[in-house]
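Trainee: sequence first, then the predicted structure, then my questions.
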Amino acid sequence: MEMEMEGEVKKLVVVWATVVASLLGSHQMSRLMAPGVKRLCAFLPILCLFFYLPLILTSVHFTGTTSFFITWLSTFKLILFAFDKGPLYSSDPPLPISRFILTATLPIKIKTKTKTKTKSSSSSSHKPPNTIIIINYSLKFFLFLLLLKLYGHPLHPLLKMALFCLHIYVVLDLGLALVAYAVRTILGFDLEPHFNEPYLATSLQDFWGNRWNLMVKAILHPTVYIPVRSLSGRFLPKNLAPFPAVVASFVVSGLMHELIFYYIGRLKPTWEVTWFFVIHGVLSGAEVVVKKAMGGRFRVPGVVSGAVTLSLVMGSSFWLFFPPFLRADTEVRSCKEFVAFMELVLRGRFVAPNHVSCPYF
């Protein structure tokens, strides 16, 4: 039992050591090759390796984190870096190797000095004080504990789904904020936020573009949106050109989510998750086009549009997003892994997640 969990931890160490070694190699190759297709071809073995590595792992937390951080974000960052673009590229001065690896492996976006200078007045006026930030995350942590308690009671399936929507947001927000805090504390970097209170969104464009998982938006914008927008602008009128670019970004996001769900559950893809993002891509793209056509002449009250937006996101999540996620017993497996982790922290011994019970499901 102990060897099973200990073996998983050892595999995680090997996987991430391989990632770091691969990034060291890509950093060295960039010094020897000019940006362009040739450098991208040199990166291809590393990119393929990044797609393979999550298959070595079986833990929900280890697999999910590695596939999101490495298979998705790191891969896209390296593709941009092949053409001297994206967060890994800096011409004056070039990124030091430590910062290069941190930026490549973690979902962080380091604020540049020029950015903080040009926006110092506006950012200082809108940035909440540290006390408010602490209170905000403290409330979210207690909300997380409350959700765990609620799962132990009989709940209507729809209510449980609604709570699970909240659960996903709280876990992601707390987890990514913890990563950002650790990097900021140890290295002193000022980082961009990952979420911007998505429950305050007033439209789908606002939800996906300005509030939800901003790291994903930041990586999809230069890798998918801008190239497709440039191409569609040659064939479509100016007001329609953003539509295929928005849809393409959501399609890519859907395919990457589908891949991550496969890594976690190892179940045959049903493409429900992809369709979830396709639908939201079409609706978001249509919203962009309609807003451009209306020119701000008609506005729906924020209370109404916000309620419709959240209802649409949650309703479509119940229909398409969560079923494949729950089909792999992800919530039960992750809970057991958490219990096993607490056993290691409190008692200093490895216990296989399959040999503990989850008190909440």
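Mentor: That came through fine.
Trainee: going by C-alpha atoms from here, please, whenever you check contacts or count neighbours.
Mentor: Noted.
Trainee: return the distance of the nearest residue to Arg333 once chain neighbours are set aside relative to Val179.
Mentor: Nearest in space to Arg333, with sequence neighbours left out and distances taken as CA to CA, 6 or more residues apart in numbering, is Val60 at 6.9 Å. Val60 is 18 Å from Val179, where distance means CA to CA, to the nearest Å.
Trainee: and what about the residue located most distally from the centre of the chain, helix, strand or coil?
Mentor: What lies farthest from the middle of the chain is Arg297; by CA atoms, centre = their mean that is 34.5 Å. State at Arg297, reduced to three classes by DSSP: H, G, I helix; E, B strand; the rest coil: coil.
Trainee: roughly how far apart are it and Leu178?
Mentor: 42 Å.
Trainee: cool, and Leu214?
Mentor: Separation of Leu214 from Leu178 (CA to CA): 16 Å.
Trainee: which one's more surrounded, these two?
Mentor: Legend: neighbour count by other CA atoms under 10 Å for Leu214 and Leu178, higher for Leu214 (20 against 12).
Trainee: for the more buried one, which non-adjacent residue is spatially closest?
Mentor: His194 is the one closest to Leu214 (CA to CA, 6+ apart), at 5.1 Å.
Trainee: the one you found: neighbouring residues, count only.
Mentor: His194 has 22 nearby residues by other CA under 10 Å.
Trainee: quick check: it touching Ala177?
Mentor: Yes. Counting by CA atoms under 8 Å, Ala177 is a contact partner of His194 at 7.3 Å.
Trainee: hang on, the earlier thing: and Val60 and Val179? which has more neighbours close in?
Mentor: Taking neighbours as other CA under 10 Å, Val60 and Val179 compare with Val60 leading, 22 against 13.
Trainee: and the more buried one, what does it touch?
Mentor: Each residue near Val60 by CA atoms under 8 Å, 6 or more residues apart in numbering is listed here: Ile264, Thr330, Arg333, Ser334, Glu337.
Trainee: in helices, which of these appear?
Mentor: Ile264, Thr330, Arg333, Ser334, Glu337 (DSSP state H).
Trainee: tell me the one of those nearest Ala162?
Mentor: Thr330 (16.4 Å; CA to CA).
Trainee: which residue, neighbours along the chain excluded, lies closest to Met161?
Mentor: Phe318 (6.5 Å).
Trainee: I should have written Phe235 there, sorry.
Mentor: Ala241 (8.0 Å).
Trainee: how near is that neighbour to Leu283?
Mentor: In terms of CA to CA, Ala241 sits 15 Å off from Leu283.
Trainee: one more structure, for comparison:
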Amino acid sequence: MSTFQPHQPLHFTAGLTLLQRVAAWLGWVAASGLLLWRQRAQAPGTPRLAAAAPLLAANLIVPLLFGGDEVVTCFIVAIFTSMIANLKVLGWVLNRGCLRRPLTPAQFLAVYALPIIPAEEQAAEREAAASQAKARRKGRTHETYSAGIHFWRFVRKLVLLAGVVWVLATYRLPPIPQLLVQTLSMYLVLSISCDGLAALVSTALRLPISPHFDSPYGCTSVADFWNRSCVYNPIMEGRLVHRPGEPGPAFSRARRMVAVLASFLVSGLVHEGLYWYYTGRFTPHLLWLWHFVLWGLIIVGENVGRRALRDAGIVVPLWAATALTLTLLHAMVGLFWFPPLNQAGIMQLGTANLYSGWQGAKAAALRAWGA
């Protein structure tokens, strides 16, 4: 697959330095979060949508402030604000998700702006989903951690990420080790920010936070790996706006299949948007869209296969299930996820950004120590 030079024609800096643009982004996030909190008494549905529409639109524009060599910053802003924050706001519009909980202004702002989910809300969402299923799913390995454990996870992964970045920046690895290390680096980058922010919010705001990643390297099925969706519940309930106490449709395997496939279709479209923010184009051959669509089909097939094995009295050992799941995961990201990133030079530039940032932090620490 040939490489290309990413170019986002809508990127603009407004004549500001990177630091000034980051400050502007943070200021907007704080202001928009507090404005949304003041609208919390609005009725779900159209009234909330009218109040949130300008905010949703502005959140889609903010990542365009970043581009060029600012690949890590661009993706952080796009993921935090255009993707996660907007999905939470849409959940609030539909009377779903974590922003509908009774939160203090500071808690509301933190949950809106950061990639965190309050632990109690996660449990409530699972209970709502389980009411549509014949049997309750197995719970998460850990619903929440103490602030100390969140912080320890953050430090441990930060040290591991430093080693991974050093390996990627220093060595040219064969394809399979490269795939394994790149996959680990992606997990660490996403997980580190969530763990660190969870520790901060848990301590400062007394709000228990559910871990963003729940032992992904120990999952025993594809369904275990993909366990969150903002599309699944509305389809299973047969309505967009959640109305507590109103009866929903009877359980249907066909409805559940549609809900699963729709969830992954939406996820694929959202991630194509993330790629567009930095490159100015969608992934070649819409590989990221197909990545998620195929995961939906795989989960449907997995459910059928597991049911057939169960009916036949065949029990797959946990170690074998984990090995098969992780093999499939790495095969999928190797075929669909990393080629667009490598083609645009995003992994290389991201590694360089992290490596230079790490070197700068180390130099600053040494200067401070010497002083």
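Mentor: Sure, I can see it. None of the values given here were measured: they were computed from a predicted structure.
Trainee: for the two chains, what TM-score is obtained?
Mentor: TM-score for the superposed chains, counting by TM-score structural alignment, normalised by the length of the first structure: 0.78, backed by 325 aligned residues with a CA RMSD of 3.6 Å.
Trainee: mean deviation of the helix or strand Val251 of the first structure falls within from the second structure?
Mentor: Using DSSP states H and E, Val251 of the first structure falls within helix 242-265. In the superposition against the second structure, helix 242-265 of the first structure averages 1.3 Å from its aligned positions (mean CA distance after the TM-score superposition for the first structure).
Trainee: that helix corresponds to what range in the second structure?
Mentor: Aligned by TM-score structural alignment, helix 242-265 of the first structure falls on residues 256-279 of the second structure.
Trainee: mind checking the longest helix of the second structure?
Mentor: From DSSP H, the single longest helix across the second structure is helix 175-205.
Trainee: elements contacting it?
Mentor: If you count contacts as 3 or more CA pairs under 8 Å, 6 or more residues apart in numbering; DSSP states H and E, helix 175-205 of the second structure packs onto helix 105-113, helix 147-170, strand 209-210, helix 318-332.
Trainee: which of the three states applies to Asn233 of the second structure?
Mentor: Secondary structure, three-state DSSP: Asn233 of the second structure is helix.
Trainee: which residues touch it?
Mentor: Asn233 of the second structure touches Ala128, Ala129, Ala259, counting by CA under 8 Å, 6+ apart.
Trainee: quick one on the thing from earlier: what do we get in the second structure for the residue nearest to Arg333 of the first structure?
Mentor: Here Val60 of the first structure is matched to Val71 in the second structure, going by TM-score structural alignment.
Trainee: check Phe50 of the first structure too.
Mentor: By TM-score structural alignment, Phe50 of the first structure lines up with Asn59.
Trainee: does that match touch Val89 like I think?
Mentor: No. Counting by CA under 8 Å, Asn59 of the second structure does not reach Val89; the two are 10.6 Å apart.
Trainee: give the residues shared as contacts by these two.
Mentor: Common neighbours of Asn59 of the second structure and Val89 (CA under 8 Å, 6+ apart) do not exist.
Trainee: ok, Phe144 of the first structure to Val170 of the first structure distance?
Mentor: 7 Å.
Trainee: how much space between Ser54 of the second structure and Leu35 of the second structure?
Mentor: Careful, residue 54 of the second structure is Pro and not Ser. In terms of CA to CA, Pro54 of the second structure sits 11 Å off from Leu35 of the second structure.
Trainee: quick one, which of the two is more surrounded?
Mentor: Under the neighbour definition other CA under 10 Å, Pro54 of the second structure and Leu35 were set side by side, and Leu35 has more, 15 against 11.
Trainee: which ones are touching the equivalent of that one over in the first structure?
Mentor: In the first structure, Leu35 of the second structure lines up with Gly25, judged by TM-score structural alignment. If a contact means CA under 8 Å, 6+ apart, then Gly25 of the first structure has no contacts.
Trainee: what does Gly273 of the second structure give?
Mentor: Phe282.
Trainee: switch the cut-off to 10 Å
Mentor: Gly273 of the second structure sits next to Leu60, Ala78, Ser82, Met83, Ser267, Thr279, Gly280, Arg281, Phe282, Thr283, Trp288, Leu289 when contact means CA atoms under 10 Å, 6 or more residues apart in numbering.
Trainee: the first one contacts Asn86, correct?
Mentor: It stands for Leu60 of the second structure. Yes. Using CA atoms under 10 Å, Leu60 of the second structure is in contact with Asn86, at 8.3 Å.
Trainee: neighbour-wise, which of the two wins?
Mentor: More crowded of Leu60 of the second structure and Asn86, by other CA under 10 Å: Asn86, with 22 against 17.
Trainee: sec struct for the counterpart of the more buried one in the first structure, please.
Mentor: Aligned counterpart of Asn86 of the second structure in the first structure: Thr75 (TM-score structural alignment). Reducing the assignment at Thr75 of the first structure to three states with three-state DSSP gives helix.
Trainee: test my guess that Thr75 of the first structure contacts Tyr52.
Mentor: No. Using CA under 10 Å, Thr75 of the first structure is not in contact with Tyr52; the gap is 11.8 Å.
Trainee: how many other residues sit next to the nearest residue to the match of Phe50 of the first structure once chain neighbours are set aside?
Mentor: Leaving aside its sequence neighbours, Asn59 of the second structure sits nearest to Ser82 (CA to CA, 6+ apart; 5.1 Å). Counted by other CA under 10 Å, the residues lying close to Ser82 of the second structure total 24.
Trainee: wait, Ser82 of the second structure sits on Val270?
Mentor: Yes. Ser82 of the second structure is within contact range of Val270, at 9.4 Å (criterion: CA under 10 Å).
Trainee: tell me, what's touching His194 and Ala177 of the first structure both at once?
Mentor: Listed as contacting both His194 of the first structure and Ala177 by CA under 10 Å, 6+ apart are Ile108.
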